[in-house]
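prediction below, plus the sequence it came from.
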Amino acid sequence: MPGQRWLGLLTAFLCLAAPAQEMSLRTVQQAGAAVKYDPTGRPHKPGLCMEILRAVEKAEPGLRFTGLAQHVPLKRVERLLAEGQVDAFFCLLKSPERERQWRYAPVPLYVIRHVVVQRADDTRHLDTLAELATASRAKRVLVARGTAIARHLLAADVAIAEVGSEREALQMLNMGRADVMYGQDINLRHHIADSGLGERMKIGRAVFQEEPQFLAMRADLPAAVEERLTQALRKLERDGVLRQIGDKYR
């Protein structure tokens, strides 16, 4: 027994001492999601998910992500993951439908908050989904097309109008074609600032829901690779790096 115990300890030591195996993982950038991946490529702010990706590479020597020259829409990101054509993607929300198609690392990368945007002169406070549902009877609540947010609102009996983008929704709100838009706080703050509508818009005081974003991985990614990714993320979480990156984009 003592000999077996020493053999186990020696094996574990050698595994720790051995240099990390070089490995390339296929990924892509999400198009039309400047908060996650900034197409302007500014070095100081390349996008929240891009910064987390680079931090993982730094925390886990030997891991490298390829395919970042590709900018693809969310629907295609999902298809590539489901078909196993990419190995990992930063960052995605969980849903039962998605979890049937691919896996998620257990460490949350950052949290998004569901909020509403109204014109600055709108004195109403919409603090619950029930109040939002009532308000939507007069004018539908705007949401970006192709997100899970629409299902969440419909389940709460909120009348919605899906539009092409948050930027389009802001312009409609500014022109009075709608009174409320609903979305993710980080994205909305970015688009309000980028559109120059900061003085004309306000974000409501209520947080309707909080959802963590995660690293998604193809369903058949080897367990050893998933473990390397998870340990890198745990280190970034423990060292406060994930929180710092998230705060930078709020």
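Yep, it's here.

C-alpha from now on. contacts and neighbour counts both.
OK.

a strand runs through Val35, doesn't it?
No: counting by DSSP: H, G, I helix; E, B strand; the rest coil, one finds Val35 to be coil, located in no strand.

correct me, but it touches Gly47?
Yes: look at Val35 against Gly47 with CA atoms under 8 Å: they come within range, at 5.2 Å.

buried residues in stretch 154-165?
For stretch 154-165, burial by neighbour count (16 or more other CA atoms under 10 Å) applies to Asp157, Val158, Ala159, Ile160, Ala161, Glu162, Ser165.

from the residues you listed, pick the one nearest Arg200.
Closest approach to Arg200 among the buried residues of stretch 154-165 (CA to CA): Ser165, at 18.6 Å.

okay but the closest one is in contact with Arg145, surely?
Yes: assessed by CA under 8 Å, Ser165 is found in contact with Arg145 at 6.8 Å.

for Arg189, which non-adjacent residue is closest in space?
Excluding its sequence neighbours, the residue lying closest to Arg189 (CA to CA, 6 or more residues apart in numbering) is Arg250, at 7.3 Å.

OK, contacts around that neighbour?
Arg250 sits next to Asp185, Ile186, Arg189 when contact means CA atoms under 8 Å, 6 or more residues apart in numbering.

here comes the other one, which I'd like you to weigh against the first:
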Amino acid sequence: MRWLRWFLLCLGSLAWAQDPPLRVGVGNFPPYSYLVEGEPAGIEIDILRELESIDPGLRFTGLNQVLLVKRVVTEVDAGRIDLALSARTPERLARYQMLEPPIHTARLRLLGRRDEALQIDNLEQLAELGNEAVVLVAPGSSPHAYLLRQAGLSLDAAPIDSQQMLQKLLLGRGRFVFGFEPALAAAANRLGVSDQLRWQPLQAGMLEMSLLASRQLAPARWAKLNAAWKKLAASPKLKLILARYSTATIVESP
């Protein structure tokens, strides 16, 4: 029986030494993170599960608790979560740790109704239209911050996510929607309204998407996460994950 006591003691020591799960802030942000019948899904979720497979010492919690997108990063600041998906802006790169390399690059695009007569090529054209061209954008998001740099735009930042923005657009309570192309395409697909929409020529730029963490996260834990991520990023599995959520059903402007 002595060997059994020794085995149980070693097992208990290993369990005690194991790091607690990393707390993840998940937003309602298809195709990156969302719930399907109460179960988490999306690019971010699949990446986290692959990281757990690569390094069994990595565990994540909070995947079923969807937050408002604008609250996710503020929860990192408050110390209530450890990780969140974010665009890699200069401000966030200076403030947080972000995994290298980025997950992928997403275009910022302008979306209108299929029967929209206007063709918008640049933000200056939108600004000239003023209140005749209200642009719906998610509050506190990177696309919102981007638009705030352009004077004269008429913005509605009341909707909380991409699906709400598209619903308002189709009800005539805004003329355009601005956001990340993958997020808007996924929202249209989930609502079944892709055939009622059309991309505008304006393409405002590209932003890289990545996982961020507070600089208060222990260096050893960040190093473990970063090492697993580099293995995944270098493998074919990341491309397979991204392809799984790819949607291209909204028509382009002629």
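Looks like it came in fine. Since we're looking at a predicted model, the values are computed, not measured.

ok, back up a step: now intersect the contacts of Arg250 of the first structure with the helices, please.
Judged by DSSP state H, the subset of those located in helices is Asp185, Ile186, Arg189.

could you dump the residues you listed to TSV with neighbour count and distance to Glu211 of the first structure?
Formatted as TSV, these follow (neighbours: other CA atoms under 10 Å; distance: CA to CA, whole Å):
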residue	neighbour count	distance to Glu211 of the first structure
Asp185	20	11
Ile186	20	12
Arg189	17	17
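
how about these in CSV, adding distance to Thr128 of the first structure?
CSV is the format used below for those (distance: CA to CA, whole Å):
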residue, distance to Thr128 of the first structure
Asp185, 16
Ile186, 20
Arg189, 21
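
which one in the first structure is aligned with Val72 of the second structure?
Matched by TM-score structural alignment, Val72 of the second structure corresponds to Val77 in the first structure.

check which helix or strand covers that match.
helix 74-82 (DSSP states H and E).

buried set for that helix?
Leu74, Val77, Glu78, Leu80, Leu81, Ala82.

and the corresponding residue of the second structure for Ala223 of the first structure, how many neighbours?
Using TM-score structural alignment, the partner of Ala223 of the first structure in the second structure is Pro219. Using other CA atoms under 10 Å, Pro219 of the second structure is surrounded by 10 other residues.

now swap in Gln97 of the second structure and tell me
The burial count for Gln97 of the second structure: 18, using other CA under 10 Å.

related to what we said a few turns ago, what is the helix holding Val77 of the first structure packed up against?
On a contact count with 3 or more CA pairs under 8 Å, 6 or more residues apart in numbering; DSSP states H and E, helix 74-82 of the first structure meets strand 209-218.

pull out the buried positions in the strand it packs on.
Gln213, Phe214, Leu215, Ala216, Met217, Arg218.

of these, which is the nearest to Val115 of the first structure?
Nearest to Val115 of the first structure, judged by CA to CA, of these is Gln213 at 16.3 Å.

ok so, going back, ok, the nearest residue to the match of Val72 of the second structure once chain neighbours are set aside to Asp157 of the first structure distance?
Spatial nearest neighbour of Val77 of the first structure, chain neighbours left out: Gln30 (7.1 Å); criterion: CA to CA, 6+ apart. Note on Gln30 of the first structure: its distance to Asp157 of the first structure, by CA to CA, to the nearest Å, is 30 Å.

what's the match for the residue nearest to Val77 of the first structure in the second structure?
Aligned partner of Gln30 of the first structure by TM-score structural alignment: Val26.

before we move on, back to that, out of the buried residues of strand 209-218 of the first structure, which one sits closest to Lys139 of the first structure?
Once CA to CA is applied, the member of those that ends up nearest Lys139 of the first structure is Gln213, at 30.4 Å.

tell me where the second structure has strands.
Here the second structure has its strands, by DSSP state E, at 22-27, 34-36, 39-41, 60-61, 66-67, 83-87, 97-98, 104-113, 135-136, 155-156, 176-180, 197-213, 251-252.

so how far is Tyr182 of the first structure from the corresponding residue of the first structure for Leu169 of the second structure?
Counting by TM-score structural alignment, Leu169 of the second structure corresponds to Leu173 in the first structure. As for Leu173 of the first structure, its distance to Tyr182 of the first structure is 11 Å (criterion: CA to CA).

which one's more surrounded, the two?
Tyr182 (25 against 21).

between the contacts of Arg250 of the first structure, which is nearest Leu63 of the first structure?
The closest of the contacts of Arg250 of the first structure to Leu63 of the first structure turns out to be Ile186 (CA to CA; 28.4 Å).

ok, for the closest one, nearest residue in space, not its chain neighbours?
Using CA to CA, 6+ apart, the closest residue to Ile186 of the first structure is Arg250 (5.5 Å).

for the match of Leu169 of the second structure, give me its contacts.
Leu173 of the first structure sits in contact with Gln118, Arg119, Asp179, Val180, Met181, where contact means CA under 8 Å, 6+ apart.

and stretch 102-115 of the first structure, which stretch of the second structure?
Mapping stretch 102-115 of the first structure onto the second structure (TM-score structural alignment) gives residues 96-109.

what does that stretch contact?
With CA under 8 Å, 6+ apart, stretch 96-109 of the second structure has contacts from 88, 143, 178-182, 199-200, 202-215, 226, 229-230, 233.

before we move on, what about stretch 18-35 of the second structure?
With CA under 8 Å, 6+ apart, stretch 18-35 of the second structure has contacts from 40-45, 57-69, 72-73, 75-76, 80-85, 161-162, 182-183, 186-187, 245.

give me that answer again for 6 Å
40-44, 59-62, 66-69, 72, 81-84, 183, 186 (CA atoms under 6 Å, 6 or more residues apart in numbering).

do stretch 191-209 of the first structure as well
Arg113, His114, Val115, Val116, Val117, Gln118, Arg119, Ala120, Asp127.

could you redo the last one with a cut-off of 10 Å?
Stretch 191-209 of the first structure is contacted by residues 34-35, 112-122, 124-129, 152, 165-168, 170-171, 173-174, 180-185, 188-189 when judged by CA atoms under 10 Å, 6 or more residues apart in numbering.

what of stretch 50-62 of the first structure?
Counting by CA under 10 Å, 6+ apart, 19-24, 29, 35-38, 43-45, 47, 49, 63-65, 68, 89-91, 109-110, 215, 228-236, 241-242, 245-246 sit against stretch 50-62 of the first structure.
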